[in-house]
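K.L.:
Fold the following, please.
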Amino acid sequence: MKMFQSLAISGSGMTAQRMWLDLISNNIANVNTTRTREGGPYQRQVPVFAQRLESALQGSFQGAGVDVTRVTRDQSPPRMEHDPEHPDADANGFVSYPNVDLNKEFVNLITASRAYEANAAAFESAKQMALRALEIGR
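P.N.:
A predicted model of the protein is given here:
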């Protein structure tokens, strides 16, 4: 294992969680967006995480962090509400609202925040161990 690989792994975790937090924020901000450029209501965005793999000398693979490989749109149907006065209402008076569930987004927000904090704590611990190892050599 490389000397600073633990820093890189924790750093990749913080980057991935920050991106998830950005997507959650975007989902919450668009909870009432009924019209997008593509047409129709906003669709919830979800990150797809993948493990980074590093090839070892023996041909096996070691974990080397995490990446957000892509962002997908949640394909669940929109939330329909009856509001005949809304400019985006259909002929029956129903409006298609985004498939964003605020309860789920706030749970994800807490999960991503705590995962970010855990990666930050691991990063700080690895940094302190590396600094102490350098002091031994003095």
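K.L.:
Please make it C-alpha for all contacts and neighbour counts, starting now.
P.N.:
Noted.
K.L.:
which residues in the protein form helices?
P.N.:
In order along the chain, the chain carries the following helices (DSSP state H): 5-29, 102-136.
K.L.:
closest to residue 40 out of those?
P.N.:
Closest to residue 40 of the helices of the chain, according to Cα to Cα: helix 5-29, at 15.2 Å.
K.L.:
Which strands or helices does the closest one pack on?
P.N.:
Under the contact definition 3 or more Cα pairs under 8 Å, 6 or more residues apart in numbering; DSSP states H and E, helix 5-29 sits against strand 45-55, strand 61-73, helix 102-136.
K.L.:
Figure out which of the ones you listed is closest to residue 16.
P.N.:
In this view, the helices and strands packed on helix 5-29 are compared for proximity to residue 16 by Cα to Cα, and strand 61-73 is the closest at 5.9 Å.
K.L.:
Pull out the buried residues from that closest one.
P.N.:
Of the residues in strand 61-73, those scored as buried under the neighbour-count criterion (16 or more other Cα atoms under 10 Å) are 64, 65, 66, 67, 68.
K.L.:
isn't the fourth one right up against residue 14?
P.N.:
No. Counting by Cα atoms under 8 Å, residue 67 sits too far from residue 14 to count as a contact (10.1 Å).
K.L.:
if I look at those two, which residues touch both of them?
P.N.:
With contacts taken as Cα atoms under 8 Å, 6 or more residues apart in numbering, not a single residue reaches both residue 67 and residue 14.
K.L.:
Flag every buried residue along stretch 16-26.
P.N.:
Applying a neighbour-count criterion of 16+ other Cα under 10 Å, one finds 16, 17, 18, 19, 20, 21, 23, 24 buried in stretch 16-26.
K.L.:
Another for comparison:
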Amino acid sequence: MSDLYKSMQVSASGMRAQGTRLRIISENIANADSVAQEPGGAPYRRKMVSFGSELNRELGVEKVVVKDVLTDKSEFKREYLPGHPAADEDGYVLQPNVNSLIEMTDMREAQRSFEANLQAIQASKSMLQRTLEILQ
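P.N.:
Predicted coordinates:
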């Protein structure tokens, strides 16, 4: 039974990590059109989640953890909008480096991973329940 408990803990850590990833992706999508407030200022910069593993010595398993939330250093898009309050001296406004298509693809991937971890927990729970029924 302890192996089933360990598998549930590993899956739960995966769910937590993917939940964080979903939150960051949602933030990116929400700020896809957020430009600077001052002329020539930097707009919102896309964020990305980096995963790692962490040994849980008590259980003897590797758990998934969010290692870091990084910023995407790719170039900003420039749009010619001379009347915009955030336009530089040449009339260009820097746009966020968020691509909504990429964010939606990443969101779908994170959602599927979250669901796979949930199904693994449900399967382990079902096996534990069956084991307890047999032992009674």
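K.L.:
now the helices and strands packed on helix 5-29 of structure 1 as a markdown table including distance to residue 8 of structure 1?
P.N.:
Shown next, in a markdown table, are the helices and strands packed on helix 5-29 of structure 1 (distance: least, Cα to Cα, whole Å):
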| stretch | distance to residue 8 of structure 1 |
| --- | --- |
| strand 45-55 | 11 |
| strand 61-73 | 7 |
| helix 102-136 | 8 |
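K.L.:
neighbours of residue 129 of structure 2, just the number please.
P.N.:
12 (other Cα atoms under 10 Å).
K.L.:
One more: residue 112 of structure 1?
P.N.:
Tallying neighbours of residue 112 of structure 1 according to other Cα under 10 Å, which is how burial is gauged here, yields 20.
K.L.:
Mind telling me what residue 86 of structure 1 corresponds to in structure 2?
P.N.:
For residue 86 of structure 1, the aligned residue in structure 2 is residue 84 (criterion: TM-score structural alignment).
K.L.:
my read: its match touches residue 93, true?
P.N.:
Yes. Using Cα under 8 Å, residue 84 of structure 2 is in contact with residue 93, at 7.4 Å.
K.L.:
which one of those two has more residues nearby?
P.N.:
Neighbour tally, residue 84 of structure 2 and residue 93, criterion other Cα under 10 Å: the higher count belongs to residue 93, 27 against 14.
K.L.:
you'd agree that one is up against residue 76?
P.N.:
No. Under the contact definition of Cα under 8 Å, residue 93 of structure 2 does not touch residue 76, with a separation of 9.5 Å.
K.L.:
what about residue 42 of structure 2, how many neighbours?
P.N.:
Residue 42 of structure 2 - counted by other Cα under 10 Å - has 17 other residues nearby.
K.L.:
swap in residue 123 of structure 1?
P.N.:
Around residue 123 of structure 1 there are 20 residues (other Cα under 10 Å).
K.L.:
Check the one 4 residues further on too.
P.N.:
Applying other Cα under 10 Å, we find 15 residues neighbouring residue 127 of structure 1.
K.L.:
Just give me the match in structure 2 for it.
P.N.:
In structure 2, the residue matched to residue 127 of structure 1 (TM-score structural alignment) is residue 125.
K.L.:
need the contact list for that match.
P.N.:
For residue 125 of structure 2, the contacting residues are 4, 8, taking Cα under 8 Å, 6+ apart as the criterion.
K.L.:
Aligned against structure 2, show me the partner of residue 66 of structure 1.
P.N.:
Checking with TM-score structural alignment, residue 66 of structure 1 has residue 64 as its match.
K.L.:
if you skip the residues just before and after it, what's nearest to that match?
P.N.:
residue 53 (4.7 Å; Cα to Cα, 6 or more residues apart in numbering).
K.L.:
any idea how far residue 70 of structure 1 is from the residue lying closest to residue 93 of structure 1 once chain neighbours are set aside?
P.N.:
Computed as Cα to Cα, 6+ apart, the closest residue to residue 93 of structure 1 that is not its neighbour in sequence is residue 84, at 3.9 Å. Between residue 84 of structure 1 and residue 70 of structure 1 the computed distance is 37 Å (Cα to Cα, to the nearest Å).
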